[in-house]
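Asker: next input, structure requested:
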Amino acid sequence: MNKLIVDEMTPVTLVGGGHLGLEDLNEALRHAPVLVAADGGAGAALEQGHVPEAVIGDFDSLPEAVQNRLPAENLFHLPEQDTTDFDKALRSIRAPVVLGAGFLGARVDHQLAAFHTLIQPGRSPCILIGATELVFHVTRRIALPMAAGDVVSLFPMQPVTGRSGGLVWPIEGLQMCPTSRIGTSNRAVGPVWIEADGPGLLGIVPRHYLAALMQAIASPAPC
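Answerer: Have a look, this model is predicted:
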């Protein structure tokens, strides 16, 4: 059983050691002020003047000089090598939603591993912040106040079906699968809603919908 390290009633920012845009961390912290770092992400946080409340990982990318700048009680070493530091950190956090900064835009293999982690069961909902887009796992009905022409991409990490409204090409009746039919480069005709019949569907929407997406993911499920 995995041990919770961070248990919050408010959104959490999780920073990684990948590409971090100049405003990525600050924007995330405006929405989710509790800061946690996945391994080497601690160095990026310190460089921008922020001290993580917890640093979680196997520490193979956390230099000793960085560790020495952090309170010992904030360091949580998980030495197993079967999962990524993003996975180690995300499964150790319980929060209404986690904002992941520093996980997209660098190495492709790291991005693919991050997408794999997003769809794992038992994780807090997480939104990955990219340079222009947000990536999230569709685990419930998501409604966003999108404008006509906005790009909405859906990528199945495994076979999955679902329904949608407000898209140029609706997804109802489609069997999506990573080796056959995918749903990239769809477009909104106005406000959009999407739901999936099971796990495995990633949603990709413009970054300026971050606040609306957070609200949609973290709001209580309808009775």
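Asker: contacts, neighbours, all on C-alpha from now
Answerer: Fine.
Asker: quick one: contacts of the longest strand along the chain?
Answerer: Counting by DSSP state E, the longest strand found in the chain is strand 183-196. With CA atoms under 8 Å, 6 or more residues apart in numbering as the test, strand 183-196 has contacts from 138-156, 160-169, 176.
Asker: so what's the residue count around Gln175?
Answerer: 14 (other CA atoms under 10 Å).
Asker: state the distance from the nearest residue to it once chain neighbours are set aside to Leu22.
Answerer: In space, and not counting its chain neighbours, Gln175 is closest to Thr161: 5.3 Å by CA to CA, 6 or more residues apart in numbering. For Thr161, the distance to Leu22 equals 37 Å [CA to CA, to the nearest Å].
Asker: these two: which has the busier surroundings?
Answerer: Thr161 (20 against 10).
Asker: now the helices for the chain?
Answerer: Taking DSSP state H as the test, the helices found in the chain are 24-31, 41-47, 64-67, 85-91, 108-118, 210-218.
Asker: and those, which is most packed in?
Answerer: Highest mean neighbour count among those (mean count of other CA atoms under 10 Å): helix 85-91, with a mean of 24.
Asker: other SSEs contacting that helix?
Answerer: strand 34-38, strand 54-57, helix 108-118 (3 or more CA pairs under 8 Å, 6 or more residues apart in numbering; DSSP states H and E).
Asker: reformat those as CSV; add distance to Leu128.
Answerer: Shown next, in CSV, are the helices and strands packed on helix 85-91 (distance: least, CA to CA, whole Å):
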stretch, distance to Leu128
strand 34-38, 13
strand 54-57, 18
helix 108-118, 9
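Asker: nearest to Leu134, of the ones you listed?
Answerer: When these are compared by CA to CA, helix 108-118 sits nearest Leu134, at 11.8 Å.
Asker: could you say what helices and strands the closest one packs with?
Answerer: Secondary elements touching helix 108-118 (3+ CA pairs under 8 Å, 6+ apart): helix 85-91.
Asker: can you give the contact residues for the helix it packs on?
Answerer: Contacts for helix 85-91 (CA under 8 Å, 6+ apart): 2, 4, 16, 37-39, 56-58, 78, 114, 117, 122-124.
Asker: mind doing that once more with 6 Å?
Answerer: Applying CA atoms under 6 Å, 6 or more residues apart in numbering, the contact partners of helix 85-91 are 38, 56-57, 117, 123.
Asker: Proceed likewise with the subsequent sequence, for comparison:
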Amino acid sequence: MLVGGGPVGASDLSQVLTIAPTIVAADGGAVPVIKAGLMPYAVTGDFDSLPKTLRDTLPDGLLHHTPDQNYTDFDKALRLIDAPVVVAVGCMGGRVDHQLAAFHTLVARCNHRCVLVGPEEVVFHCPKHIDLPTQVGDVVSLFPMARVTGRSDGLKWPIEGLDFAPDVFVGTSNRATGPSALHMDVPGMLVILPRRMLAQVTQGLADLPKPAQWPARAAQYTDPPQS
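Answerer: Modelled structure (predicted):
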């Protein structure tokens, strides 16, 4: 579990703990973790939103200072975590710019499987192929962060033949006709599903075979030289 510095709902930590019991806090995300009586495995970030009084109570071995201002704390934390899937809370529902930055990171770090948990929905970057245990009538929204094409099974409005792009065509409020599946030709598509599907989506991403995963996009997202 990755806990960001945005709003964390009353049930967020307890629900996600049943799926992802190891906690990493991104900077100020340590505050709700500690308040809940939990101890993070690690705390990362530039520590500009981590109160010094709280920071001083944490063992030095938990603190991983990442001061690079070219990237968000969520982005830096995601790259430091080695796990089959990261389930992130505290990254949606707050400031719009922070939420958009988190969406950007999902695509920029498409080789990292990560699910963002919001108050009502979950969001993840679509792999090359994924089966979704949707039910009749479930909202399946598709939002492109780049030019994307693909195919679908089990959606009321199939996506084959559509040219998605953030400034051209988006897939808001599609509906499932039962179990569904998505097949993407290139990375860049975000999938938005009802929050009740969190555990199933997380397991589905964890079970992805290698051919269904996107490779790292090192050429486009190489860290700048450090002074």
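Asker: I'd like the contacts of helix 85-91 of structure 1 laid out as TSV, including distance to Tyr209 of structure 1.
Answerer: Shown next, in TSV, are those (distance: CA to CA, whole Å):
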residue	distance to Tyr209 of structure 1
Ala38	25
Ile56	28
Gly57	30
Thr117	22
Arg123	22
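Asker: quick revisit: counterpart of the residue nearest to Gln175 of structure 1 over in structure 2?
Answerer: The equivalent of Thr161 of structure 1 in structure 2 is Thr149 (alignment by TM-score structural alignment).
Asker: could you do Val15 of structure 1 as well?
Answerer: Match for Val15 of structure 1 (TM-score structural alignment): Val3.
Asker: wait, what's in contact with its match?
Answerer: 25-26, 29, 88-90.
Asker: of these, closest to Ser14 of structure 2?
Answerer: Val89 (11.1 Å).
Asker: how far away is that closest one from Pro7 of structure 2?
Answerer: With CA to CA as the criterion, Val89 of structure 2 and Pro7 of structure 2 are 8 Å apart.
Asker: name the nearest residue to the alignment partner in structure 2 of Ala44 of structure 1, ignoring sequence neighbours.
Answerer: Residue pairing (TM-score structural alignment): Ala44 of structure 1 is matched to Pro32 of structure 2. Spatially, and ignoring its direct neighbours in sequence, Pro32 of structure 2 is nearest to Val8 (7.2 Å; CA to CA, 6+ apart).
Asker: cool, and Leu63 of structure 2?
Answerer: Nearest residue to Leu63 of structure 2, sequence neighbours excluded (CA to CA, 6+ apart): Val43, at 5.0 Å.
Asker: so what's that neighbour up against?
Answerer: 24-26, 62-63 are the contacts of Val43 of structure 2 under CA under 6 Å, 6+ apart.
Asker: that older thread, just give me the neighbour total for the residue nearest to Pro32 of structure 2.
Answerer: 22.
Asker: any idea how far the residue nearest to Leu63 of structure 2 is from Ile192 of structure 2?
Answerer: 28 Å.
Asker: before we move on, what about Asp46 of structure 2?
Answerer: For Asp46 of structure 2, the distance to Ile192 of structure 2 - CA to CA - is 30 Å.
Asker: and for Thr72 of structure 2?
Answerer: 22 Å.
Asker: next: Asp12 of structure 2.
Answerer: Asp12 of structure 2 is 17 Å from Ile192 of structure 2, by CA to CA.
Asker: and what of Leu2 of structure 2?
Answerer: Leu2 of structure 2 is 19 Å from Ile192 of structure 2, by CA to CA.
Asker: pick out whichever of those two has more residues nearby.
Answerer: Neighbour tally, Leu2 of structure 2 and Ile192, criterion other CA under 10 Å: the higher count belongs to Leu2, 29 against 23.
Asker: show me what contacts the more buried one?
Answerer: 23-25, 88.
Asker: could you do Pro166 of structure 2 as well?
Answerer: With CA under 6 Å, 6+ apart, Pro166 of structure 2 has these contacts: 144-145.
Asker: tell me, how many residues neighbour the closest residue to Ser164 of structure 1 other than its chain neighbours?
Answerer: Leaving aside its sequence neighbours, Ser164 of structure 1 sits nearest to Ile194 (CA to CA, 6+ apart; 4.4 Å). Ile194 of structure 1: 22 surrounding residues under other CA under 10 Å.
Asker: ok so, going back, so which of Val89 and Pro7 of structure 2 has more stuff around it?
Answerer: Val89 (27 against 19).
Asker: what's the more buried one aligned with over in structure 1?
Answerer: Under TM-score structural alignment, Val89 of structure 2 pairs with Ala101 in structure 1.
Asker: so what's its match closest to, chain neighbours aside?
Answerer: Val15 (4.9 Å).
Asker: against Leu75 of structure 1, how distant is that neighbour?
Answerer: Distance from Val15 of structure 1 to Leu75 of structure 1, by CA to CA: 14 Å.
Asker: cool, and Ile182 of structure 1?
Answerer: For Ile182 of structure 1 relative to Leu75 of structure 1 (CA to CA), the value is 40 Å.
Asker: pretty sure Leu193 of structure 2 contacts Phe124?
Answerer: No. Between Leu193 of structure 2 and Phe124 there is no contact under CA atoms under 6 Å: 8.9 Å.
Asker: returning to what we had before: in a markdown table: the contacts of Leu2 of structure 2, plus neighbour count.
Answerer: Putting these into a markdown table (neighbours: other CA atoms under 10 Å) gives the following:
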| residue | neighbour count |
| --- | --- |
| Ile23 | 23 |
| Val24 | 26 |
| Ala25 | 31 |
| Ala88 | 29 |
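Asker: just put those residues in a markdown table and tack on distance to Leu116 of structure 2.
Answerer: Shown next, in a markdown table, are those (distance: CA to CA, whole Å):
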| residue | distance to Leu116 of structure 2 |
| --- | --- |
| Ile23 | 14 |
| Val24 | 14 |
| Ala25 | 14 |
| Ala88 | 5 |
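Asker: out of the residues you listed, flag the one nearest to Leu80 of structure 2.
Answerer: Val24 (9.8 Å).
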